[in-house]
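Engineer: Sharing a model that was predicted from the sequence below.
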Amino acid sequence: MFEKQLKLTAVVAGCLAMVACGGGGGGSSKPASSSSSVASSAAVSSAVSSSAPSSVSSSSIEASSSSAPASSSSSSATPIPLTNVELGTGSAAAPAFAYYDLDTSTKLTLTEAEAATNKEWDIAFRRDKIYLNAKATTPVKAYATGNNADFFDASKAPIAEKFINATSDSELPDFNAVVAASIPAATSFTTDKDEKAIGGKFYSYNMTTHVVTADPTKAFIVFSDGNYSKVRAKALTSAGRTMSSITLGVSFQDVARGDTTFMAEVDVTVDAVACTGDLYVDLDTQKTVTANDNWDITIPCVTVGADTGASFELNLASDATAIADATPSYTGIDKTAHNFMGFQPNVSSVLFFGTYPWYQYNVNPSLPHYLYSQFQVYLIKTATATYKFQIVTYYAGAGASGTYGFRYQSL
């Protein structure tokens, strides 16, 4: 644990015994892109066993901080500490957050409410998800070096044996190869952010003329009150920096009635000229309604300068979710596939480690629910330093899933 100090060699030896750092079993897997979003990570979390196979149950990586040879980028004679950490995140049945301060090599004990405003933690873990502290005084940002390209073939499909045979020791050279000169421009780093399911994605903005127009090619599927509706902006007019009107095309699918396809599109025009309050649309009836009615979409009424009208954003009701249908391609939604389609609430977090996943899932038929580290080397930038960071296992300690083993070093 954190109080126990081990030399790096002991850590690596422990990791070599772990399946996730080189476990047995061969076979191929269903192709998956290395850059795909972890949209189904919640489903993965519930599928992952609460304990690893017996072959890893005796392995252990203790949280430690030991001096390793100085990075080749260092001009100092003093070795830069290589820190190895073990952090548990609970079980699939009882997941828990683990908050960590890279600058002080400290695990912080925080409630979720405390962590929401705490400025000290840099990175947090909760089962298969990893979070950056975007609300720190200086937001924590990260960059994916792409060192693990050889884990994927030309079509971006994972090469099963690469993941199965990779170990902490075999991937250490990739970690060591990242030096200070590898740090890209600050603009290359990104952080976690909140994103609206629809928000302002329904229109186009001309940077030259500064004119906003509806983009009917950008459609969204909204799930609300047990039914689905395809929604797109067909036309809009503006007054200064506000919308004076917007016409939505709404195609409704009545699931309760047994519909499997969308009905014919109905136009719903929202008049926002001199509005005195927020505007509301009920997708089931394809009508504008009041705040006291059963509405699905709301448009804020705002005053900007001398103009009063609608804000250029569409917000979902608290019980509604949505996905983009940019083609648009959906003619109807199969309710049985709903949980795999990535429906999101009005505001959701877009995680850096969701865009650049740290793991590969289902690459070994012998361990179908096992999470293998991609051994990507990430750069994590805090207010005071830039660290190289690599996850070596998800099954540290006694082999239980959700226990991360990772290493990091200041550049």
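Structural biologist: Here it is on my side, so go on. Quick caveat: nothing in here was measured; it's all calculated off a predicted structure. Residues are numbered from 1 along each chain as shown.

Engineer: switch to C-alpha atoms for all contacts and neighbour counts from now on
Structural biologist: Will do.

Engineer: Can you name every helix or strand that the helix or strand that contains Glu195 contacts?
Structural biologist: Assignment of secondary structure by DSSP states H and E places Glu195 within strand 193-196. The helices and strands touching strand 193-196, judged by 3 or more CA pairs under 8 Å, 6 or more residues apart in numbering; DSSP states H and E, are strand 347-350.

Engineer: Which elements pack onto the helix or strand that the strand it packs on is followed by?
Structural biologist: Per DSSP H and E, strand 347-350 leads on to helix 352-355 as the next helix or strand towards the C-terminus. Applying 3+ CA pairs under 8 Å, 6+ apart, we find helix 352-355 packed against strand 129-132.

Engineer: Give me the contacts around the strand it packs on.
Structural biologist: Under the criterion CA atoms under 8 Å, 6 or more residues apart in numbering, residues 41, 122-125, 140-141, 191-192, 351-354 lie in contact with strand 129-132.

Engineer: May I see the residues you listed organised as TSV, with distance to Ala134 added?
Structural biologist: As requested, the contacts of strand 129-132 are arranged in TSV below (distance: CA to CA, whole Å):
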residue	distance to Ala134
Ser41	21
Asp122	9
Ile123	10
Ala124	11
Phe125	14
Val140	6
Lys141	7
Thr191	6
Asp192	6
Leu351	10
Phe352	10
Phe353	13
Gly354	15
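
Engineer: Tell me which residues touch the closest residue to Gln374 other than its chain neighbours, please.
Structural biologist: In space, and not counting its chain neighbours, Gln374 is closest to Tyr359: 5.0 Å by CA to CA, 6 or more residues apart in numbering. With contact set as CA under 8 Å, 6+ apart, Tyr359 has these partners: 371-375.

Engineer: If you rank the residues you listed by neighbours, which is first?
Structural biologist: If you count neighbours using other CA atoms under 10 Å, the busiest of the contacts of Tyr359 is Phe375, which has 29 neighbours.

Engineer: try this one next to it:
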Amino acid sequence: MQIDATSSAEYVHLNLHTGQAVEVAAQSEVATEWHIAFRRFNVMLNGGTSGPGDVAGALVAAQDDFYDDNNTPITSRFTNATADSERPVLMAEIAEPGADDWIRDSVTTVLSGTSATDGGWYLYNPADGTMLPNPDRGWLLRSGEGNSYARMRMTELTFDTRSGRGVEHFRFEFDLQPAGVGQFTGQAAFEGLIPPGGGEVCFDFDADLIVACSGTDWDLKLGFLGRSFYLRSNGGVSGEGSGAAFGPFDWAQLATYTSATMDPGGTPLAGLYVPDSSSGVFSEHPWYAYNLAGQHRLWPNYRVYLVDTDRGDDAAPRYALQITGYYSDAGVSGHPRIRYRPVPATQ
């Protein structure tokens, strides 16, 4: 089947049981009847951070022969492959993925660290379960309105993860670059607590106020839910605004900046800000290669993904899915072609 996913703003949501598109009246977070969604070449599943379902995916046919030992696409392999030649890959017997092979969609943000103990803006001590601020790391942040900026870091944190007292205190400090201004001219501070039951707190650095986590007013969100402790900017998959972030930086370096839109050497920075995005099996294991032989096109690699429509239900239908194209018969991009088949859980 072929999907018209030409919109750059809206996803097309598909129910794999019926093979029909599903109208999602509001954001995908409120709809459970869809399993997979497409927007241009982007693909997401209804689970994790992309929706309220428990859909997950696993790569079951990697098509390694499409790539050389350096993971560089082999042009001739891509250009000679066809939907017919790669159909046996979809129809082949599938080995059951391991528990760690299943991937739910998650948020990717530059407001993070490199490991479980280095969260970027905090440091975790597994010996006693405490989290401490990391004032040696900083970021540049664009506001939810998209017209002002700030330099930020965490300077205070009291959070004993084993005490049951929640986040007892936190503080982020900001140097502000208001709308229409080319350098830092003021300061703000975001501080507060999150109770033991968890929650989210949002801050408007222009107003120097804690605000509701809705609309475009908020610029930075701090959340503590379950085992997750996170920051979000108000843009991309995390909010309705135009917010984004750039970093991380060593604070000693970032402290030399006088502007969030121009580095000390005079290089413009506005184009380097990155909004929060969604990551999943289709982004960790892309279904295509681009710009082969100098042609600005997408070529499918005919990988096969196993989609479990409800990881919490052993009886839920599962499907082997393959993306076989991206262009309409008239050559218009944004028309992914997919095919899929049911796969018993015991195969």
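Structural biologist: Perfect, I can see it now. In this text, all values refer to a predicted model and were calculated from it rather than measured experimentally.

Engineer: re earlier: generate a PyMOL selection restricted to the buried subset of the contacts of strand 129-132 of the first structure.
Structural biologist: Command for PyMOL, covering only those of the contacts of strand 129-132 of the first structure found buried under the criterion 16 or more other CA atoms under 10 Å:
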select buried, resi 122+123+124+125+140+141+191+192+351+352+353+354
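
Engineer: Ser318 of the first structure: neighbouring residues, count only.
Structural biologist: Applying the criterion other CA under 10 Å, we find 12 residues in the vicinity of Ser318 of the first structure.

Engineer: on that earlier part again, which residue in the second structure lines up with the residue nearest to Gln374 of the first structure?
Structural biologist: In the second structure, the residue matched to Tyr359 of the first structure (TM-score structural alignment) is Tyr288.

Engineer: same thing with Arg127 of the first structure?
Structural biologist: Under the alignment (TM-score structural alignment), Arg127 of the first structure maps onto Arg40.

Engineer: Helix or strand for the residue nearest to its match when sequence neighbours are not counted, just tell me which one.
Structural biologist: Once flanking residues are discounted, Arg40 of the second structure sits nearest to Gly334: 4.5 Å by CA to CA, 6+ apart. Secondary-structure assignment from DSSP H and E places Gly334 of the second structure in strand 333-342.

Engineer: That strand corresponds to what range in the first structure?
Structural biologist: Mapping strand 333-342 of the second structure onto the first structure (TM-score structural alignment) gives residues 401-410.

Engineer: And the matching stretch, what's buried?
Structural biologist: When neighbours are counted by 16+ other CA under 10 Å, the buried residues of stretch 401-410 of the first structure are found to be 401-410.

Engineer: At the geometric centre of the second structure, which residue do we find?
Structural biologist: Centroid check for the second structure by CA atoms, centre = their mean gives Ser278 as the closest residue, at 2.3 Å.

Engineer: Surely that one is in contact with Val107?
Structural biologist: Yes: using CA atoms under 8 Å, Ser278 of the second structure is in contact with Val107, at 4.7 Å.

Engineer: The residue mapped onto Phe78 of the second structure from the first structure: what secondary structure?
Structural biologist: If you follow Phe78 of the second structure across to the first structure using TM-score structural alignment, you land on Phe163. Assigned with DSSP: H, G, I helix; E, B strand; the rest coil, Phe163 of the first structure falls in the helix class.

Engineer: tally of neighbours for Phe163 of the first structure?
Structural biologist: The burial metric for Phe163 of the first structure, expressed as a neighbour count using other CA under 10 Å, is 26.

Engineer: ok, now the one 10 residues further on?
Structural biologist: Look at Pro173 of the first structure: counted by other CA under 10 Å, it has 10 neighbours.

Engineer: Tell me the gap between the helix or strand encompassing Gln187 of the second structure and the middle of its chain.
Structural biologist: Using DSSP H and E, Gln187 of the second structure maps to strand 186-194. On the basis of CA atoms, centre = their mean, to the nearest Å, strand 186-194 of the second structure sits 26 Å off its chain's mean C-alpha point.

Engineer: which stretches of the second structure form helices?
Structural biologist: Along the second structure, the segments classed as helices by DSSP state H run 75-80, 87-91, 251-254, 281-284.

Engineer: Now do the last one: distance to the chain's middle.
Structural biologist: If you compare the mean C-alpha spot of helix 281-284 of the second structure with that of the full chain, they lie 10 Å apart, counting by CA atoms, centre = their mean.

Engineer: Distance to Ile323 of the first structure for the contacts of Tyr359 of the first structure - can I get that in TSV?
Structural biologist: Converted to TSV, these look like this (distance: CA to CA, whole Å):
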residue	distance to Ile323 of the first structure
Leu371	27
Tyr372	28
Ser373	29
Gln374	28
Phe375	31
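
Engineer: which one among the contacts of strand 129-132 of the first structure gets closest to Val11 of the first structure?
Structural biologist: Comparing the contacts of strand 129-132 of the first structure against Val11 of the first structure with CA to CA picks out Phe125 as the nearest, at 20.6 Å.

Engineer: Which residue is the nearest non-sequential neighbour of that closest one?
Structural biologist: What sits nearest to Phe125 of the first structure in space, not counting adjacent residues and going by CA to CA, 6+ apart, is Ala98, at 5.1 Å.

Engineer: So that neighbour is in contact with Glu86, correct?
Structural biologist: No: under the criterion of CA under 8 Å, Ala98 of the first structure makes no contact with Glu86, lying 10.4 Å away.

Engineer: gap between the strand holding Glu195 of the first structure and the chain center?
Structural biologist: With CA atoms, centre = their mean, you get 11 Å for strand 193-196 of the first structure.

Engineer: what's the average distance of it to the second structure?
Structural biologist: After superposition onto the second structure, strand 193-196 of the first structure lies on average 5.5 Å away from the residues it aligns with, using mean CA distance after the TM-score superposition for the first structure.

Engineer: Much appreciated, bye for now.
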